[in-house]
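# sequence plus predicted model, see below.
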Amino acid sequence: FETMRMLMALAALAALAAMPCAAFTLSSSPLLQHRGYRAPSLACSIARRTNRVCRLGVMKEDSVVDKVFDTLFGTKKEAAGKRALEEEHEEMFMVVVNDDKEHYVDEVVKIIRKTVGRTWKDSLDLTMQIGRKGSAIVYMGSKEDCERMSEALLQSTLKAVVMRDDEEGRKLVDATSSSTEARTSVWGEKSFRNGARPRVTLIGGTGRVGAWTLRELFKFSQGEIDIVIAGRNEKMADKLKRQLEGESFAFGGREWSTMRTKLMGSVSFEPISLSDRESLARAMKGSDLVIHTAGPFQNADTKVLQVAIELGITYMDVCDDQDFAAKCRELSQQAVEKNVTCMTTCGIYPGLSNVMASSLTRQARKDSFEPQSLRFSYFTAGTGGVGGTILASTFMLLAEPCQVYRNGEAVKLEPLSMERSVDFGEEVGTRRTMLLNLPEVMTSHQILNIPNVDATFATAPEFWNVLLRGIVKVIPRKLLSDRSFASKFAAISLPINRLVDAIVGSSAAIRIDVEDKNQQTLSSIWYGRYLNQAVGVATAAMAMELLELQGLPAGVFYPEELEMIAPGREEVFLARASKDGKTNRERAADAAAATMEGR
């Protein structure tokens, strides 16, 4: 612990030393640019971000900081224009913005504040109105002014129309707000244990990964689902329930159009302990699917999977540990005997990355391109906005020797060794990656039958990569592998990580490369702006596959086997799982075209 305190003190000093540089580079930060932050100093930008999270997270009244920002940056153009027109008795027009089901809450708030000149609070209230009702009046003035404002909003990618401010125009706005789209059930003619809606138990549902998975599954299912949030934090479960019922945002608050998705089923909370089989069985009882998101998975047992198999319930997890994945696979025969379908390592990486590798390998072999090498490369800005659990998992992974495959043989290498430069595309650029022990190396070698496989990882800023190397060299492996120590270390590190996240953002990228014996390469790249949401999207996408595809083979499977057990569903999954970023299909096609020209 003395060593840990020393490392954290050094990290804090380095962060303080970096602040002057950070203050000058704020304008180029993707996160701050995206959110419209033009702070004159680092301290001001952090205060603004903190205030934004508070505003979007718990919907409090305007704070003092909020009022300061409105005074500095808000112009209230619309109110002044309206008063002037009323004095001149001119005909009034209005600009109406309609929901497009594409933008995030913070994007819309930023556009309305910047373009219309509304205050921070007004912009947020209007955004919420658009999300809940489908449209809102954002500006009023003369016809000429409204047309200019509408054009500006259209250029900012919002759907804006000009209407006359009269009884007929107001009726049209009200009709848009109150209209509901007719639709059929997302589940069609399928039946589940409790009727027409599936029941899903989320183990660890109050954590960050669990909460994002819950939200994305809610969207994919169009609210036609019964959810059991199984965890320890009943207060957070209540917040999530209120969010799904359309009353508030639990944390983050980026899904704009989701607000009108109605909860057709039920949401309940069930307290559990991962070591108590009875509490796990109680939470799972009557469910059609169990999603295990309660990490860290390093040095963990498979009790959740065992209980699911005993109860005959379909199972999936977001495991990121090679030993845990292998232990799950060993239970495959028990799953067959109970006729249960189970899948492990179903997050984003591993998870989405495994299916990307499978799809790319299949594409290569279809073109008579036999892969001899498979490389997984990952990038995360800061912590990616994830919680302490994933940070603890990263620390524990640093204690593990990295298994790679060379000519079909397993080889153990030191963590963070084998550095290489990887081009993640225009959004991220070229990054220096380092070796990490990840389960997709083992699973892809086994399932895709590729003799050379490895996985490397990079983060930003570069200081974090240096600090990770320092941790590996200074802290004993036995201590790093201890779950209690890793969790405490993560808790201490988290505030500093959050500070850095405010500067560098929370984006993520995946690059998959397959190479043949002539060193010709076929590549696929995925990029997402928010890692925490992308994890939820990928996990929920696999959950939808398991819920939709009734009658799947029994056993414990890896994501690379999706196409084998459900032909034709690989592309369906990829389309869903990559919706938050640049899709695998687009990038794979672009990369394939460029590579095939070289061939």
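Sure, I can see it. Numbering: from 1, shown residues only.
# from now on I want contacts and neighbour counts done on CA atoms only, so please keep to that.
Will do.
# is it true that Ser373 touches Gln520?
No. If you go by CA atoms under 8 Å, Ser373 and Gln520 don't touch, sitting 10.3 Å apart.
# so for the two, which sits in the more crowded spot?
Shown here are Ser373 and Gln520; by other CA atoms under 10 Å, Ser373 has more neighbours (21 against 15).
# could I get the contacting residues of the more buried one?
Ile450, Pro451, Asn452, Val453, Asp513, Val514, Glu515, Asp516 (CA atoms under 8 Å, 6 or more residues apart in numbering).
# what's the strand or helix carrying the fourth one packed up against?
Secondary structure assignment for Val453, by DSSP states H and E: strand 452-460. Taking 3 or more CA pairs under 8 Å, 6 or more residues apart in numbering; DSSP states H and E as contact, the helices and strands that strand 452-460 lies on are strand 373-381, strand 402-406, strand 430-435, helix 439-448.
# ok, second structure coming up, stack it against the first:
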Amino acid sequence: MASAVCMAVGFVKASSTAEIRKQIGDHHRDVERVNVSRVSAEEIARNRSVLIVGGTGVVGSNTAVALNKLCPHLRVVVAGRNRHKGDKVVATLGENSEFSQVDIGDVRSLKAAMKDVDLVVNAAGPFDYMECNVLEAAIQSKTAYIDVSDSKRYAQRAKTYKNKAMAAGVPAITTCGINPGVSNLMAAVLVHNAQSESRGQLESLRFNYYTCGTGGAGRAILATSFFLLGDEAVTYHKGEKVKFSPYSSMLNVDFGEGIGKQDVFLLNLPEVESAHEVLQVPTVSSRFGTGPFFWNWTLSTITRLVPTNFLRDQRIVQMLVQFSYPLIRAVDVITGEIMSIKVDLECSDGYNTTAIFSHKRLSEVVGVATAAFALAVLEGSTKPGVWYPEEPEGIPIEARETLLRRVADGAINSVITKSFCRRK
């Protein structure tokens, strides 16, 4: 009968992977080594400019603020339809910012706004039924591109532009927010560590997310949530695609310090497919939960009572958003905007490892995460083409720690843990 000898290194709170290594010892190489030769954010910003499409929204404006804090000398162009909102955002940024009025449905207008810009950030969600006009304009104008899409449909459409982007010499990354985005990199770090230590075969990868209410992230995020309730949740089990009803198969997951145990449910999120394909993990799933608990009941009830075709209708979803958003935001004021990511990796030899990231304000950290991706692309290490965050052509292995360290600043909890069992 098999027995197990288990060794565990507990949860280590740290703002950077370098601190983790210092606390648990260099013989536990839980993340990539620091490349001390990488340039600082201030050096990146010198004579550079970034265009944020959808810059007047919650995600876009917080990205602008985060870029301004990281790189005060970076020129930030806030782009949107509403000049009044744009002027308000620009007023918070200072002299190195400006507003550009654009129509995301007009490629010509977008191309004009990209003149003399080094990078365009597409934050104009919801993305589910959006065409790739911003990406197309970026390729035509030979401008680097990232987006904050959390839609699998949009990510798949964006990936079809890979060859065009390669031919034009344009580097582009899709799904560059906090989750997906930072969560993809957390998974990539866990997989890389397991493979570099010659562990057994990769077996399973689980993405778990928790957010209080909307997390203050705005109407676009809420609309995406309703769209997801109209999709079957795609998972992978031993290499086979398996579909479940949306918001089903509840698990109670411990998100660690500041969050504790929370219920999470299956959703059809883009990182499941990208992690399965890129990281070559045969079993992958993604779950999400919200608080207070009655919001989970509400979302579960919607999946049972509202016809699927209604949840795929953009007009009906916008009506649901208009009706529910004021109520949800009122509750957000009481509950806060706390969020957490937990990624678990299991291997065939009993090696289990976890990465956790938690922050008190989703609306703030999604801007910081997007800004970190923007700086990574400006550093020039992203190859031409359209990539997912976990693809090394998008964010190279040696650049992951710098990006994660930038995001971890101000987090409640930012840890990578190692716990493994060797069977005798």
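In hand now; what should we look at? These figures come from a predicted structure and were not determined experimentally.
# how near is Val368 of structure 2 to Ala408 of structure 2?
Between Val368 of structure 2 and Ala408 of structure 2 the computed distance is 9 Å (CA to CA, to the nearest Å).
# between those two, which is the more surrounded one?
Val368 (27 against 23).
# host element of Gly256 of structure 2?
Gly256 of structure 2 belongs to no helix or strand, assigned by DSSP H and E.
# map it onto structure 1.
Aligned counterpart of Gly256 of structure 2 in structure 1: Gly425 (TM-score structural alignment).
# kindly report the same for Gly125 of structure 2.
Aligned by TM-score structural alignment, Gly125 of structure 2 pairs with Gly295 of structure 1.
# list the contacts of the nearest residue to that match once chain neighbours are set aside.
Nearest non-adjacent residue to Gly295 of structure 1, counting by CA to CA, 6 or more residues apart in numbering: Thr389, 6.2 Å away. Going by CA under 8 Å, 6+ apart, Thr389 of structure 1 touches Gly295, Pro296, Ser487, Ala490.
# circling back: OK, contacts around the match of Gly125 of structure 2?
Applying CA under 8 Å, 6+ apart, we find Gly295 of structure 1 in contact with Gly204, Cys319, Thr389, Ile390, Ser393.
# picking up where we left off before, in structure 2, what stretch matches the strand holding Val453 of structure 1?
Strand 452-460 of structure 1 lines up with residues 283-291 of structure 2 when matched by TM-score structural alignment.
# mean offset of the matching stretch relative to structure 1 (after superposition)
Compared with structure 1 after the fit, stretch 283-291 of structure 2 shows a mean deviation of 0.4 Å (mean CA distance after the TM-score superposition for structure 1).
# contacts for that stretch?
Counting by CA under 8 Å, 6+ apart, residues outside stretch 283-291 of structure 2 touching it are 203-213, 234-239, 262-269, 271-273, 275-276, 296, 335.
# just the buried ones from those residues?
203-213, 234-236, 262-269, 271-273, 275-276, 296 (16 or more other CA atoms under 10 Å).
# how much space separates the corresponding residue of structure 1 for Ala172 of structure 2 from Ala335 of structure 1?
Counting by TM-score structural alignment, Ala172 of structure 2 corresponds to Cys342 in structure 1. Distance, Cys342 of structure 1 to Ala335 of structure 1, by CA to CA: 7 Å.
# intersection of neighbour lists for the two?
Joint contacts of Cys342 of structure 1 and Ala335 (CA under 8 Å, 6+ apart) are Ala554, Gly555, Val556.
# since we're on the residue lying closest to Ser221 of structure 1 once chain neighbours are set aside, how many residues are nearby?
Among residues not flanking Ser221 of structure 1 along the chain, Val186 sits closest, at 6.3 Å (CA to CA, 6+ apart). Val186 of structure 1 has 14 neighbours, counted by other CA under 10 Å.
# check whether Val186 of structure 1 sits in a helix, strand or coil.
State at Val186 of structure 1, reduced to three classes by DSSP: H, G, I helix; E, B strand; the rest coil: coil.
# distance of it from Arg587 of structure 1?
Taken as CA to CA, the span from Val186 of structure 1 to Arg587 of structure 1 is 29 Å.
# and Asn518 of structure 1, by the same measure?
Counting by CA to CA, the gap from Asn518 of structure 1 to Arg587 of structure 1 is 23 Å.
# between these two, who's got more neighbours?
Neighbour tally, Asn518 of structure 1 and Arg587, criterion other CA under 10 Å: the higher count belongs to Arg587, 18 against 10.
# sketch out the helices for the stretch 151-300 of structure 1, chain order is fine.
Per DSSP state H, counting those that start in this stretch, the stretch 151-300 of structure 1 carries helices over the ranges 167-178, 208-220, 234-244, 277-284.
# ok, and which of the ones you listed has the densest surroundings?
Comparing those by mean neighbour count (mean count of other CA atoms under 10 Å), helix 208-220 ranks first with a mean of 24.
# that one vs structure 2, average offset?
Averaged out, helix 208-220 of structure 1 is 0.5 Å away (mean CA distance after the TM-score superposition for structure 1).
# so where is that helix in structure 2?
Against structure 2, helix 208-220 of structure 1 falls on residues 58-70 (TM-score structural alignment).
# out of the helices and strands packed on strand 452-460 of structure 1, nearest to Arg498 of structure 1?
For Arg498 of structure 1, the closest of those is strand 373-381, at 11.2 Å, according to CA to CA.
# off-centre distance for the closest one?
17 Å (CA atoms, centre = their mean, to the nearest Å).
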